[in-house]
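Participant: for reference, the sequence and a predicted model appear below.
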Amino acid sequence: MSTKSELAPFKLPRWEDLPDIDLYMDQVIKLTEKHLSSLGIKPVTAAMINNYVKLKLLPAPIQKKYTRVHVAFIFAIAILKDVFEITLIKEGILIETQTLGLKQAYNLFVSDVENAVRLIETQGEKREPVTLLEGEITLENRILKLAALTFAAQRVVKNLILTESKGEKNDSKNSDLN
């Protein structure tokens, strides 16, 4: 079984693709699930979003509505929370948004996540080395690029382990039949 068959193709929404109208919590949850489920990311819950607000990872909603800014932060947090501690995510977001601005940092991050996943998927399928990051790593973008790469590597490794363990189980079943 190949890695590509397990990992569905995906495209994360860019800043311009995020809703420019305010959303209620349930709409935000549906939107994140729609875009992140193909990455194997655990669904975001209302309790999680409320905790992100309490931890000041997100600004508080305005009259129970969430803006494009909230949605961008939630996407980034959801992608990174299995790989990094929340405090590191918070610091990384602050550094990159102060350095690059929110729109540019978000667009660069989702683009780098897509590129990193594709490149690492390719590496998982082949025995030959590939360049893991496109473009130059600079002081301004190094956190984004390396975080995207870390996420992608963890995702592909999990899939490879699951694929291999399924293969071993199938092999042992076949040998039991002989």
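Facilitator: Received the coordinates, thanks. All values reported here derive from a predicted model rather than from experimental measurement.

Participant: C-alpha only now, for contacts and for neighbours.
Facilitator: Will do.

Participant: packing partners for the longest helix belonging to the chain?
Facilitator: When the chain is parsed with DSSP state H, its longest helix is helix 142-177. In terms of contacts (3 or more CA pairs under 8 Å, 6 or more residues apart in numbering; DSSP states H and E), helix 142-177 is packed against helix 3-6, helix 68-80, helix 86-100, helix 102-125.

Participant: and these: which comes nearest Glu140?
Facilitator: Counting by CA to CA, Glu140 lies closest to helix 86-100 out of the helices and strands packed on helix 142-177; the figure is 6.4 Å.

Participant: one more to weigh against that first structure:
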Amino acid sequence: MNNKEFNVWLKEFGENRLPKWSELPDLELYMDQVTLEIEKNVSFILEKPITKSMINSYVKMQVIDKPEKKKYSKKHLASIIVVSIMKQVFSLDVIKKGINRVFELDNPEIGYDNFVSLFNKEMEILDGKNSISNLTMNEDQLKIAQVVAIRSVIYKEIANKVSEFNN
């Protein structure tokens, strides 16, 4: 992979976005539908596809809520999206604490959309040059933690692609 190919990949990668709450399906989904929806929306950032056993493990470890009658709601889907992204960098114990804070706001829609907005903003500033903006300690600590965590996932994916230069 040469510099031109990498820049093309980086531009294309940077065009990906997570769906906002309003863009998630309103219907309750069965497990197969959930895995398809996750694959459709976050495959660009995942090292490997989300499986049924992974989701069952998230439920068993109480990282996400248990489905009702084997059906997953919009909140479940949002939680699985956040967990699947952050799992690439953080342990499930750390994610469990963080996701509880994201979704303990007035309603899960606000917490999820805040996460998505931060993630998508970071994706927008990928330009192959200097995409690191300054964070000050005057900002909300949850926001700082989320921005740094999101950057970790994004830049880890870039690092994986850069490592291909040697091949």
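Facilitator: Thanks, I have it. Keep in mind the model is a prediction, meaning the values are calculated, not measured.

Participant: TM-score for this pair?
Facilitator: Taking TM-score structural alignment, normalised by the length of structure 2 as the basis, the two superposed chains have a TM-score of 0.85; 160 aligned residues with a CA RMSD of 2.2 Å.

Participant: returning to that earlier point: tabulate the helices and strands packed on helix 142-177 of structure 1 (JSON lines), appending mean neighbour count and distance to Val28 of structure 1.
Facilitator: Output for these, formatted as JSON lines (neighbours: other CA atoms under 10 Å; distance: least, CA to CA, whole Å):
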{"stretch": "helix 3-6", "mean neighbour count": "14", "distance to Val28 of structure 1": "26"}
{"stretch": "helix 68-80", "mean neighbour count": "20", "distance to Val28 of structure 1": "7"}
{"stretch": "helix 86-100", "mean neighbour count": "15", "distance to Val28 of structure 1": "20"}
{"stretch": "helix 102-125", "mean neighbour count": "20", "distance to Val28 of structure 1": "17"}
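
Participant: let me have these in TSV, extended by distance to Ala148 of structure 1.
Facilitator: Shown next, in TSV, are these (distance: least, CA to CA, whole Å):
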stretch	distance to Ala148 of structure 1
helix 3-6	19
helix 68-80	8
helix 86-100	12
helix 102-125	4
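
Participant: can you say which of these is nearest to Leu36 of structure 1?
Facilitator: Here helix 68-80 is closest among these (CA to CA), at 7.8 Å.

Participant: list the contacts of that closest one.
Facilitator: Helix 68-80 of structure 1 has contacts (CA atoms under 8 Å, 6 or more residues apart in numbering) with 15, 18-22, 28, 32, 36, 41-42, 44, 49, 57-59, 61, 86, 89, 106, 109, 147, 151.

Participant: ok, now stretch 101-115 of structure 2?
Facilitator: By CA under 8 Å, 6+ apart, stretch 101-115 of structure 2 touches Lys20, Trp21, Lys75, Ala78, Ser79, Gln146.

Participant: again, 7 Å this time
Facilitator: Lys20, Trp21, Lys75, Ala78 (CA atoms under 7 Å, 6 or more residues apart in numbering).

Participant: which residue lies nearest the spatial centre of structure 2?
Facilitator: Ile85 (3.5 Å; CA atoms, centre = their mean).

Participant: to which residue of structure 1 is it aligned?
Facilitator: Aligning on TM-score structural alignment places Ile85 of structure 2 opposite Ile79 in structure 1.

Participant: cool, Phe103 of structure 2 as well?
Facilitator: For Phe103 of structure 2, the residue aligned by TM-score structural alignment is Thr97.

Participant: where's its match relative to Phe109 of structure 1, distance?
Facilitator: Plainly put, Thr97 of structure 1 is 11 Å away from Phe109 of structure 1 if you go by CA to CA, to the nearest Å.

Participant: and for Gln98 of structure 1?
Facilitator: 14 Å.

Participant: and Val157 of structure 1, by the same measure?
Facilitator: Using CA to CA, which is the criterion applied here, Val157 of structure 1 is 20 Å from Phe109 of structure 1.

Participant: please pull up the equivalent of Ala149 of structure 2 in structure 1.
Facilitator: Checking with TM-score structural alignment, Ala149 of structure 2 has Ala147 as its match.

Participant: for its match, which non-adjacent residue is closest in space?
Facilitator: Leu80 (7.5 Å; CA to CA, 6 or more residues apart in numbering).

Participant: list the contacts of Glu124 of structure 2.
Facilitator: Gly14, Glu15.

Participant: same thing but 10 Å
Facilitator: Lys11, Phe13, Gly14, Glu15, Asn16, Arg17, Leu118, Ser131 (CA atoms under 10 Å, 6 or more residues apart in numbering).

Participant: any idea how far Lys129 of structure 2 is from the residue nearest to the centre of structure 2?
Facilitator: Counting by CA to CA - Ile85 of structure 2 and Lys129 of structure 2 are separated by 24 Å.
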